[in-house]
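K.L.:
Let me see the structure of the following:
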Amino acid sequence: MESKSLQIYSISSLTTTFPLRFYLVIVKMAENLRRAVQDINLGFDDAPMTIPPNIVANAMAENRFILMGRPVMPRRQNLRSIIASMPRVWGQSGLVHGRIIGGNQFQFIFPSEESLSTVLRRGPWAFNDRMLVLQRWFPDNAPLINFIPFWVQVRGIPFHFLNRDVISHIGRSLGPLLDVDYDGEAAARVEFVRVQISWDIQLPLRFQRHIQFQEGVNTLLRFRYERLRGFCEVCGLLTHDTGACVLPDDVEQQFANDEEDDEHPPPEIRQNQGVVIREIVEPEPVLDAAVNADEDVALDDIDPYHDALAHIEDLPEEIAVDPLADFATNPWIRPRLDLSPHPDDTVMLPSM
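P.N.:
Coordinates of the predicted model:
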């Protein structure tokens, strides 16, 4: 009881003292050590055990029809999802069973030769819009899981050069030739012929190529891969997306012309300076100048030589001497004013 309490206390102290991630790392290291301890060679020198032949024969019979495969883009193709989904896609759910093996690979066990051949004949197959590499497995000759059997449509062969030997030669220029789909009687009524090739996924796809049926005369042929899904549009590889390609658009052409770099240097790269935005500042008005200008306009009608006191001599003496004289007795002002008393005496009395 005391040891349990000490152990619980030690774990709780670890989780409180150190972060949870550090604790998980310690647990993982302990599990790895326990596995490593069991890898010792105890029992290596013991006598071998023999399995009965009938049990071995039954096991081989059950595992005769195996299809091995791997995803071309593991980051986008989960192995468990592939095993769970592909039997249903093939229409053999409950009959085909899958399992994950090492090296990022998987296996599908089929019940019969017919079911296995049907899947191979209807291929190639894709998962999550990316290709799958599927090849039949043989115990004596394990396949190199790098090849996808594609049916390729070849377009543009002139009719007067069209025969099986020419088609086979063009197919072998693309990859290992598996089959040729050609009917001499119907060739004049179709736009293409078909070849089946085993395409190495480590090589970039090619959709056009110049072929010389006559010396010095190039004929452009176009290739279309049936049931093709997901490839890099920059370099043509199936193993990554266009956005993850490390090869820019012009690098391939640059590598092809490396020998001519000395004679034809690359053009100078001019950086785009973009759009330069400048602030438009209107000049502020000069207030003093505007005020002076208004004053000049206002003084245009004033006579600088005018004497404002020149007419005072024409005025009567009493106005000129005493401008504040009683206006009631002033004959100059009285005619302009009505000084008659109010007809109502009650109004005039308060003012008196």
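
K.L.:
use CA for all of it now, contacts and neighbours both
P.N.:
Will do.

K.L.:
outside of the longest helix anywhere in the chain, which residues touch it?
P.N.:
Looking across the chain with DSSP state H, the single longest helix is helix 20-37. Around helix 20-37, the neighbours that count as contacts under Cα atoms under 8 Å, 6 or more residues apart in numbering are 14-15.

K.L.:
in it, what's buried?
P.N.:
Y23 (16 or more other Cα atoms under 10 Å).

K.L.:
Off-centre distance for the helix or strand that comes right after that helix?
P.N.:
Per DSSP states H and E, the first helix or strand lying C-terminal to helix 20-37 is helix 53-62. When C-alpha coordinates are averaged (Cα atoms, centre = their mean, to the nearest Å), helix 53-62 and its chain have centres 52 Å apart.

K.L.:
which residues of this protein fall in helices?
P.N.:
2-17, 20-37, 53-62, 79-89, 113-121, 164-174, 251-256, 287-298, 317-321, 345-351.

K.L.:
I'd like to know how far L162 sits from E317.
P.N.:
According to Cα to Cα, to the nearest Å, L162 and E317 sit 137 Å apart.

K.L.:
tally of neighbours for I8?
P.N.:
By other Cα atoms under 10 Å, 12 other residues sit near I8.

K.L.:
this one next, for a side-by-side:
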Amino acid sequence: GLKIGADQEAWSVHQDAQIEFQRDHRLCFVAKGINPDHQNQARIKSSMPNAWSLIGQVEAQVNDDDTVNFYFKKEHHLMTVLEGGPYKYIGWMIVLDRWSNMRYPSFLRYIPFWIKINKLHAMYQKIGIVNSIGSKLGHVDEVLITEQIKTHLPEVWVKVDFDVDSTITLARSVEIMPNTPPVELEFKNTGLQKLCTTCGSFKHGYEVCPKVDDDREQSFYHCS
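P.N.:
Predicted structure coming up:
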């Protein structure tokens, strides 16, 4: 169609309208499904208030970029939801972030996980060592080491911000001290349900994993 005026100087919305828009989004966060093949944003919009036990307390709007804005009436409801993650829809992860963080590169990029570290020898259960191991999984926000109480064995936990573009690690050999055999540790992510069982990505299922095609291609070239 005609675009008369498109090559002229851009207009700017009046400042009072911009301020009002920002004020309307003060108690707003944005949600996005990580696996678009399995997650529908309209259904995320309708289902999540029920998952948070906040029916009637939050309004939602699907955006053109396949994200969903959730508007809260009370700040403590918003904070409770943000701190209670991670969240998922039909088993696949959802990433949340405050609308006010939209201008930052980290927007909608990280999911907070509590990760239990198993098989770490008791003598290595120290804050510095656990923090170092946790840093391989994501940005460490907190370290928790519990002591043995009666029949409850000690546990080692880290809370990390996990990059949604990364892949999950469920086990890894770790050299803790020089000239000592590596220890094979196992990692259990609280709240994690569905992921690609081939590469560990949240963004697709194993049936469409590009790594499967890469492995097949490498096998073909090797055989030929």
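
K.L.:
ok, L162 and E317 of the first structure, which is more surrounded?
P.N.:
L162 (15 against 11).

K.L.:
Can you tell me which residue is spatially central in the second structure?
P.N.:
Nearest to the mean C-alpha position of the second structure, counting by Cα atoms, centre = their mean, stands I111 at 2.2 Å.

K.L.:
and N63 of the second structure, what does it touch?
P.N.:
Taking Cα under 8 Å, 6+ apart, we find N63 of the second structure in contact with N69.

K.L.:
cutoff 10 Å now
P.N.:
Counting by Cα atoms under 10 Å, 6 or more residues apart in numbering, N63 of the second structure makes contact with 30, 41-42, 69.

K.L.:
Need the counterpart of it in the first structure.
P.N.:
Under the alignment by TM-score structural alignment, N63 of the second structure pairs with I101 in the first structure.

K.L.:
Please apply the same query to H121 of the second structure.
P.N.:
By TM-score structural alignment, H121 of the second structure lines up with P158.

K.L.:
neighbours of the aligned partner of D165 of the second structure in the first structure, just the number please.
P.N.:
With TM-score structural alignment as the criterion, D165 of the second structure lines up with Q202 in the first structure. When neighbours are counted by other Cα under 10 Å, Q202 of the first structure registers 12.

K.L.:
pretty sure Q202 of the first structure contacts F147?
P.N.:
Yes. Taking Cα atoms under 10 Å as the definition, Q202 of the first structure is a contact partner of F147 at 8.7 Å.

K.L.:
Give the residues shared as contacts by these two.
P.N.:
Overlap between the contact sets of Q202 of the first structure and F147, as judged by Cα under 10 Å, 6+ apart, is nil.

K.L.:
Any chance of a markdown table for the helices of the first structure, columns distance to D45 of the first structure?
P.N.:
As requested, the helices of the first structure are exported to a markdown table (distance: least, Cα to Cα, whole Å):
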| stretch | distance to D45 of the first structure |
| --- | --- |
| helix 2-17 | 39 |
| helix 20-37 | 18 |
| helix 53-62 | 24 |
| helix 79-89 | 38 |
| helix 113-121 | 41 |
| helix 164-174 | 53 |
| helix 251-256 | 58 |
| helix 287-298 | 111 |
| helix 317-321 | 152 |
| helix 345-351 | 149 |
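
K.L.:
Which one, of these, ends up nearest to L220 of the first structure?
P.N.:
Closest of the helices of the first structure to L220 of the first structure is helix 164-174, at 12.2 Å (criterion: Cα to Cα).

K.L.:
Have a look at how far, on average, that closest one is from the second structure.
P.N.:
Taken over the aligned residues, the distance from helix 164-174 of the first structure to the second structure averages 1.1 Å (mean Cα distance after the TM-score superposition for the first structure).

K.L.:
Show residues contacting that helix.
P.N.:
Here helix 164-174 of the first structure makes contact (Cα under 10 Å, 6+ apart) with 152-154, 157, 161, 177-184, 193-199, 205-206, 209, 211, 213, 221, 223.

K.L.:
Give me the buried subset of those.
P.N.:
Buried among those by 16+ other Cα under 10 Å: 152-154, 157, 177, 180, 182, 193-199, 205, 221, 223.

K.L.:
and those residues, which of them are in strands?
P.N.:
Among these, the members found in strands (DSSP state E) are 152-154, 177, 180, 193-199, 221, 223.

K.L.:
which pair in the residues you listed spans the largest distance?
P.N.:
S198 and L221 (19.3 Å).

K.L.:
The residue nearest to the centre of the second structure matches what in the first structure?
P.N.:
Matched by TM-score structural alignment, I111 of the second structure corresponds to I148 in the first structure.

K.L.:
Check K73 of the second structure too.
P.N.:
Using TM-score structural alignment, the partner of K73 of the second structure in the first structure is P111.

K.L.:
I66 is in contact with that match, correct?
P.N.:
Yes. Here P111 of the first structure reaches I66: they are 9.1 Å apart, a contact under Cα under 10 Å.

K.L.:
anything in contact with each of those two?
P.N.:
Residues touching both P111 of the first structure and I66 by Cα under 10 Å, 6+ apart: 96-97.

K.L.:
neighbour-wise, which of those two wins?
P.N.:
Neighbour totals were compared for P111 of the first structure and I66, and I66 leads with 23 against 18 (other Cα under 10 Å).

K.L.:
For the nearest residue to the more buried one once chain neighbours are set aside, list the residues it contacts.
P.N.:
Ranked by Cα to Cα, 6 or more residues apart in numbering and with sequence neighbours excluded, the top spatial neighbour of I66 of the first structure is I109, at 4.7 Å. I109 of the first structure makes contacts with 62-68, 95-99, 116, as judged by Cα under 10 Å, 6+ apart.

K.L.:
how close does I109 of the first structure sit to S117 of the first structure?
P.N.:
For I109 of the first structure relative to S117 of the first structure (Cα to Cα), the value is 12 Å.

K.L.:
do P176 of the first structure as well
P.N.:
In this view, P176 of the first structure and S117 of the first structure are 20 Å apart by Cα to Cα.

K.L.:
same check, this time on A126 of the first structure
P.N.:
Per Cα to Cα, A126 of the first structure is found 17 Å from S117 of the first structure.

K.L.:
ok, now M73 of the first structure?
P.N.:
Relative to S117 of the first structure, and taking Cα to Cα, M73 of the first structure is found at 25 Å.
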